[in-house]
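Colleague: give me the fold of what follows.
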Amino acid sequence: MMPFRHTTVPLVTLDHSADLAALDFGRVLFLDFDGVLHPESCAERDLFCYLPNFGAALQQVDGLQRLPIVISSLWRHHCTLQQIRAYFPQDLARQIVGVTPYMTDAQAAAVQDWAPFGGEQSRSCHRQREVAMWMGAHAPQGHWLAIDDRAAYFHKNTPHLFLVPKLVYQGDSGITVYQMPALVARLQAFLTP
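Modeller: The predicted structure is shown next:
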């Protein structure tokens, strides 16, 4: 649940005013919010309730805070980059460098031959296509990992996705303390050359 009215804001795919030199664009993390940093359906007071877990997991593997974070959440359509950063502690906010672009069907078709897609076209994999578009524009030689709760937004069996599982007892998802060991292990593997 997003605490704002539905409007569209200009997307800042890469914030050139940020301190980009301190970050290593050889690896880029793409982050969803709903179902990851808080349950998909939650009260406004519970928004970002799992953010401390995400921050702790990231701190364990990226203590120097060199991993760029790009927001792939739908929140990017309704909040400015500055508004998004305001939800995060200052150290994590500094690592947020931009958002993925919104892609039309024509734009999605234009990136069909980008390596992770293998030429396959699927409308349901739109988030992976948006990631590909961002990577092609800003870190073409880099590697990426997405943290998301929606497998359908990515190609089947992609190695680039950490899928946040649904919580059996709640029917929702989020980075709870139970997912932290798996997230830390996946981030560690991602950051190890």
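
Colleague: from here on, just use CA atoms for contacts and neighbour counts.
Modeller: Will do.

Colleague: and the residue positioned nearest the centre of the chain, what does it touch?
Modeller: Relative to the mean C-alpha position of the chain, the nearest C-alpha, by CA atoms, centre = their mean, is the one of Leu31, at 1.6 Å. Contacts for Leu31 (CA atoms under 8 Å, 6 or more residues apart in numbering) come out as Ile69, Val70, Ile71, Ser72, Ser73, Ala146, Ile147, Asp148.

Colleague: who are the contact partners of the fifth one?
Modeller: Read it as Ser73. With contacts taken as CA under 8 Å, 6+ apart, Ser73 has the following neighbours: Leu31, Asp32, Phe33, Asp34.

Colleague: go again with 6 Å.
Modeller: The neighbourhood of Ser73, defined by CA atoms under 6 Å, 6 or more residues apart in numbering, consists of Asp32, Phe33.

Colleague: please apply the same query to the first one.
Modeller: Residues touching Ile69, when contacts are defined by CA under 6 Å, 6+ apart, comprise Leu29, Phe30, Gln95, Ile96.

Colleague: what about the third one, how many residues nearby?
Modeller: Counted with other CA atoms under 10 Å, residues neighbouring Gln95 total 21.

Colleague: flag every buried residue along stretch 151-159.
Modeller: Ala151, Tyr153, Phe154, His155 (16 or more other CA atoms under 10 Å).

Colleague: with adjacent residues omitted, what lies nearest to the first one?
Modeller: Nearest in space to Ala151, with sequence neighbours left out and distances taken as CA to CA, 6 or more residues apart in numbering, is Leu163 at 6.7 Å.

Colleague: and this one, please, so the two structures can be compared:
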Amino acid sequence: MIVTTLPSENQLQEDDRVLFLDYDGVLHPDAVFRMRHGLELRAPGHLLMHADLLAEILQDFPQIKIVLSTSWVRLLSFRRARGVLPASLQQRTVGATWHSRMPRAPLYGYDLYTRYEQIRAAVTAAGLTRWIAIDDDPDYSWPANDSRLIRCDPDFGLGAMSTQNELREKLAKITDGV
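Modeller: Have a look, this model is predicted:
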């Protein structure tokens, strides 16, 4: 079972509007490697280069909460993964699809789930009905008939204008101008 890690004061409710956020391929190119000195981007730009752009887009949608659906949570911990975001995004970030109590062994439990399955498990556990996800979905795990994914080009991520426009449109749909 996949459990979200949510501070008690920020428990997700059925009527919450949620953005599931991946980092690699979204906030920077999908070319991040774990090195002895830390994480390193081996592509033009810098780590989290589009995080401020996401914060700017979300200013028009103050009711949106963020749940991290990124491998960074598993590698660094929820607090550290959230802590690399700009303050305005940190304040919105209420949980993650991976929790430190989950086994780290490869090919066990969580590791067998696709990103889509990880998100769906969190959605089901919280009873969410208004949510979207932004991810480069390199394994194309997302069902074709489910339009809640904003699929990013892994080289450009949120830097692509078409991705920004799609994100704004889908945020507007799940917020209904609330």
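
Colleague: what's the TM-score for these two chains?
Modeller: The pair, once superposed, lands on a TM-score of 0.73 when counted by TM-score structural alignment, normalised by the length of the second structure; 158 aligned residues with a CA RMSD of 3.1 Å.

Colleague: of the buried residues of stretch 151-159 of the first structure, closest to Val184 of the first structure?
Modeller: Each of these was checked against Val184 of the first structure using CA to CA; the closest is Ala151, at 19.5 Å.

Colleague: quick one: the closest one from Thr158 of the first structure, how far?
Modeller: Here the distance between Ala151 of the first structure and Thr158 of the first structure works out to 9 Å (CA to CA, to the nearest Å).

Colleague: now the strands: where do they sit in the second structure?
Modeller: Taking DSSP state E as the criterion, the second structure contains strands spanning 17-21, 32-35, 38-41, 64-68, 93-96, 130-135, 149-151.

Colleague: and the helices in the first structure?
Modeller: Per DSSP state H, the first structure carries helices over the ranges 51-61, 81-86, 90-95, 105-110, 126-138, 180-191.

Colleague: what's the most buried one of those helices?
Modeller: Counting by mean count of other CA atoms under 10 Å, helix 126-138 has the highest mean neighbour count of the helices of the first structure, with a mean of 21.

Colleague: re the thing from before, counterpart of the residue nearest to the centre of the first structure over in the second structure?
Modeller: The alignment partner of Leu31 of the first structure in the second structure, by TM-score structural alignment, is Leu21.

Colleague: against Met35 of the second structure, how distant is its match?
Modeller: If you measure Leu21 of the second structure against Met35 of the second structure using CA to CA, the figure is 23 Å.

Colleague: cool, Leu27 of the second structure as well?
Modeller: In this structure, Leu27 of the second structure lies at 19 Å from Met35 of the second structure, with CA to CA as the measure.

Colleague: so between the two, which is more surrounded?
Modeller: Neighbour tally, Leu27 of the second structure and Met35, criterion other CA under 10 Å: the higher count belongs to Leu27, 27 against 8.

Colleague: and that one, what does it touch?
Modeller: Listed by CA under 6 Å, 6+ apart, the contact partners of Leu27 of the second structure are Leu48, Met49, His50, Ala51.

Colleague: against Arg151 of the second structure, how distant is it?
Modeller: When CA to CA is applied, the distance between Leu27 of the second structure and Arg151 of the second structure equals 12 Å.

Colleague: and if you look at Asp15 of the second structure?
Modeller: As defined by CA to CA, Asp15 of the second structure lies at a distance of 24 Å from Arg151 of the second structure.

Colleague: how about Pro62 of the second structure?
Modeller: The gap separating Pro62 of the second structure from Arg151 of the second structure is 23 Å, by CA to CA.

Colleague: between the two, which has more neighbouring residues?
Modeller: Arg151 (22 against 12).

Colleague: which one in the first structure is aligned with that one?
Modeller: So, by TM-score structural alignment, Arg151 of the second structure is matched to Leu163.

Colleague: repeat for Phe78 of the second structure
Modeller: When the two structures are superposed using TM-score structural alignment, Phe78 of the second structure falls opposite Leu81 in the first structure.

Colleague: Asp176 of the second structure now?
Modeller: Under the alignment defined by TM-score structural alignment, Asp176 of the second structure is paired with Thr192 of the first structure.

Colleague: and Ala96 of the second structure, how many neighbours?
Modeller: The burial metric for Ala96 of the second structure, expressed as a neighbour count using other CA under 10 Å, is 27.
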